[in-house]
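Enquirer: Sharing a model that was predicted from the sequence below.
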Amino acid sequence: MIKDIVCSAICLKRTYPDTHGIVLDTLRGSKIMILQEVKQPVLHSAVSKAATLLGASDVSIVDNVVWEHDYMGRVFSTMADAIFVTTTTHHCIKRFSEHSAVPVMCMHSRTHASIQALATIMTIMEEYGCMNNLNVGYLGPPHPVLNSFLLLHPMLGANFKYKCCCDKVPVTPLLFKASEDLSTELHTEMKACTSREEVFKNVNVIIAGPTTKKKEKLKYFKITADEIDKNSQRWYFIHICPRGQEVDDKLFNHSNARTYTMFDNMHYVAAAMMANAIIGKLFCY
């Protein structure tokens, strides 16, 4: 299903590469609720744009939802046809969705960054056609998007390696064991690297995580185009953002950089998710 959603988003983009001023009838009359416990303006904009593109309307609610009340999912679902949620605790979304009468989708939580991760996968597939046997590297602090990558890459047949900590303080991502088990089952490689150079070696895509707030750790996550060139031949670069001094202008604006493409792809992914969830539609299928 994950690959189907990404391929559906790619098909939608091929048909409508510029969605400004475009309004389809796909979800005409539907209501999309954007329920945010934590403000995520970029994700909010992507989901809202996706709803407009498909002819639906959207309503945004920013509130400290009392997730402990099981009836909340049922109450909110009477007022929308699909609900996109951002929260600090992922298990709350599961509880909320179990009592909802409409589809509930995670935009961002402490555990996952679903839309951004899928938009990144979409960006990679646009360049390479598929994920099978690709080598993808992540260099940056621990982040929900890293957790999502740890599951998505083995599921789609890609090899994934990462470095998410400084040399002195090892950090194990939340979903490391789940990724390790998946990689073994699906015969892909998942590796925690001990050096930046190891992340860059023979990589097809290098992903920079959001900048660290600790300036003394910037050196551990520094990436330059010259360093990638030394270790890889054909490569693309994507920054999760926010960007800091770990990435210079040369790399961020490089001809191989696809960061802006990834952000654009968010609304196509959101549109593919809501169309499939509400009416079971896959574009071009």
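Expert: That came through, no problem.

Enquirer: alpha carbons only for contacts and neighbour counts from here, please
Expert: Noted.

Enquirer: Show me the strands in the stretch 151-285 of the chain, by range?
Expert: For the stretch 151-285 of the chain, strands defined by DSSP state E, counting those that start in this stretch occupy the ranges 159-163, 190-192, 205-208, 236-239.

Enquirer: Does anything pack onto whichever helix in the chain runs longest? Which helices or strands?
Expert: Looking only at the chain and at elements set by DSSP state H, the helix with the highest residue count is helix 259-279. Using 3 or more CA pairs under 8 Å, 6 or more residues apart in numbering; DSSP states H and E, the elements in contact with helix 259-279 are helix 2-15, helix 41-53, strand 82-86, helix 114-128, strand 236-239.

Enquirer: Can you convert these into JSON lines and add a column each for mean neighbour count?
Expert: As requested, these are exported to JSON lines (neighbours: other CA atoms under 10 Å):
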{"stretch": "helix 2-15", "mean neighbour count": "19"}
{"stretch": "helix 41-53", "mean neighbour count": "21"}
{"stretch": "strand 82-86", "mean neighbour count": "24"}
{"stretch": "helix 114-128", "mean neighbour count": "22"}
{"stretch": "strand 236-239", "mean neighbour count": "24"}
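
Enquirer: Make CSV from these and add distance to K177 to it.
Expert: Listed next are the helices and strands packed on helix 259-279 as CSV, based on distance: least, CA to CA, whole Å:
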stretch, distance to K177
helix 2-15, 21
helix 41-53, 28
strand 82-86, 25
helix 114-128, 19
strand 236-239, 25
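
Enquirer: a markdown table for the strands of the stretch 151-285 of the chain, including distance to L43?
Expert: What follows is the strands of the stretch 151-285 of the chain, written out as a markdown table (distance: least, CA to CA, whole Å):
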| stretch | distance to L43 |
| --- | --- |
| strand 159-163 | 24 |
| strand 190-192 | 28 |
| strand 205-208 | 18 |
| strand 236-239 | 15 |
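
Enquirer: Check it against this one:
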Amino acid sequence: MRHLLNITDLTVDEIKLVLELSQRDPASLGRPLAESDGTPKGAALIFEKPSNRTRHSMEIAVVQLGGHPIYTRGEEVGFDSREPVEDIARIMSGYHGLIAARVFKHDVVKRLAEASSIPVVNMLSDESHPLQGLADALTMVQEFGSLDGKTVAYVGDYNNVARSLGEVCVMLGAHYRLACPAGYEASGAELSRIAALGNGSINQSNDPQLAVVGAHAVHTDTWVSMGQEAEKAERLQIFGAYAVTTELMSKADSQAIFMHCLPAYRGYEVAADVIDGSASRVIQQGHNRLHASRGVLAFMLGVSQ
């Protein structure tokens, strides 16, 4: 049995297999979330944090693999308020074929996995967003054929999305460059951890132009994530110099693509003419949330070829 809490729960070869499975016709993957008689198994999809792409992509992926998704709001489950995380995991294990959770604190999804007897998937936590990282990798592999030797820039806050993106890039041989404001960077220990994951590299500066120059893909994310609303005014001031504009994109490779996990705020972290321009791959990237989710679920449920 496998869990997916972080990108690093997969090996390099397993990531490549997941990306291959993600590009296959769904019908070729069989029905690993169905009983032997064809009856769908349940899939508990628990959302402490609301979602658009994650909910839709996961529900459809579960159905395509023969299962029956059951959406549950966080307040209905009540991790550690209505009952302990461990009790929820053990009970859900008797109902379903898998548990997926989108949570505020990474510790919650870790405890779900420790207590569960079925696979657990992290649909987002404060530390990690592995499904987004896999969708990002899939999008870039579709564009470039491989990430090996490519340069991938991320401009903005070092958050869960930046962390998972860095992990998958380095594992697949890319050179990952971060540009983050002072106080919002990855720690030295974090940079060393990611650098050791594969044949790629990681470096960090406070200069967006230094990160973007010659890059094949330029990523960013919102400056104010869910739960950070009280910091909005301060963050907008601090991150103002980190907007991805046409001028900044001109420093990248002439065929560079722009990526954003969405939702995006035009005029803040990205200019409208960039995200809506010919270099943008955000719609393809969003669609790949479905394909990557289906691919990794198929892998976790035993589909290997």
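Expert: Received the coordinates, thanks. These figures come from a predicted structure and were not determined experimentally.

Enquirer: For the two chains, what TM-score is obtained?
Expert: Scored against TM-score structural alignment, normalised by the length of the first structure, the superposed chains reach a TM-score of 0.86; 271 aligned residues with a CA RMSD of 2.3 Å.

Enquirer: Out of the helices and strands packed on helix 259-279 of the first structure, which gets nearest to K214 of the first structure?
Expert: Taking CA to CA, strand 236-239 is the member of these nearest to K214 of the first structure, at 18.0 Å.

Enquirer: if we look at the longest helix of the first structure, which residues are touching it?
Expert: 5-6, 8-10, 12-13, 26-27, 43, 46-47, 49-51, 53-54, 81-82, 102-103, 115-116, 118-120, 122-123, 237-240, 252, 281-283 (CA atoms under 8 Å, 6 or more residues apart in numbering).

Enquirer: Report the angle between that helix and helix 41-53.
Expert: The directions of helix 259-279 of the first structure and helix 41-53 differ by 50 degrees, with axes from the mean of the first three to the mean of the last three CA atoms, to 10 degrees as the criterion.

Enquirer: what comes up buried for helix 259-279 of the first structure?
Expert: For helix 259-279 of the first structure, a neighbour-count test (16 or more other CA atoms under 10 Å) marks 259, 261-277 as buried.

Enquirer: Next one: the spatially most central residue of the second structure from M259 of the second structure, what distance?
Expert: By CA atoms, centre = their mean, the second structure has its centre lying nearest to Q132, at 1.9 Å. Q132 of the second structure sits at a distance of 12 Å from M259 of the second structure (criterion: CA to CA, to the nearest Å).

Enquirer: same deal with A162 of the second structure?
Expert: 12 Å.

Enquirer: do L33 of the second structure as well
Expert: As for L33 of the second structure, its distance to M259 of the second structure is 32 Å (criterion: CA to CA).

Enquirer: V296 of the second structure now?
Expert: Spatial separation of V296 of the second structure from M259 of the second structure under the definition CA to CA is 21 Å.

Enquirer: Check D25 of the second structure too.
Expert: Summarising the geometry, the distance separating D25 of the second structure from M259 of the second structure, computed by CA to CA, is 25 Å.

Enquirer: can I assume I46 of the second structure sits in a strand?
Expert: Yes: judged by DSSP: H, G, I helix; E, B strand; the rest coil, I46 of the second structure forms part of a strand.

Enquirer: Is it in contact with E75, as I believe?
Expert: No: with contacts counted by CA atoms under 8 Å, I46 of the second structure stays clear of E75, the gap being 9.6 Å.

Enquirer: Compare those two (neighbour count), which wins?
Expert: When neighbours are counted by other CA atoms under 10 Å, I46 of the second structure and E75 differ, and I46 comes out ahead with 22 against 12.

Enquirer: wait, what's in contact with the equivalent of that one over in the first structure?
Expert: Under the alignment by TM-score structural alignment, I46 of the second structure pairs with L35 in the first structure. Residues in contact with L35 of the first structure, defined by CA under 8 Å, 6+ apart, are S60, I61, V62, D63, I83, F84, V85, T86.

Enquirer: counterpart of stretch 258-273 of the first structure in the second structure, which residues?
Expert: Under TM-score structural alignment, the match for stretch 258-273 of the first structure is residues 281-296.

Enquirer: again, but for stretch 103-115 of the first structure
Expert: Mapped onto the second structure with TM-score structural alignment as the criterion, stretch 103-115 of the first structure occupies residues 119-131.
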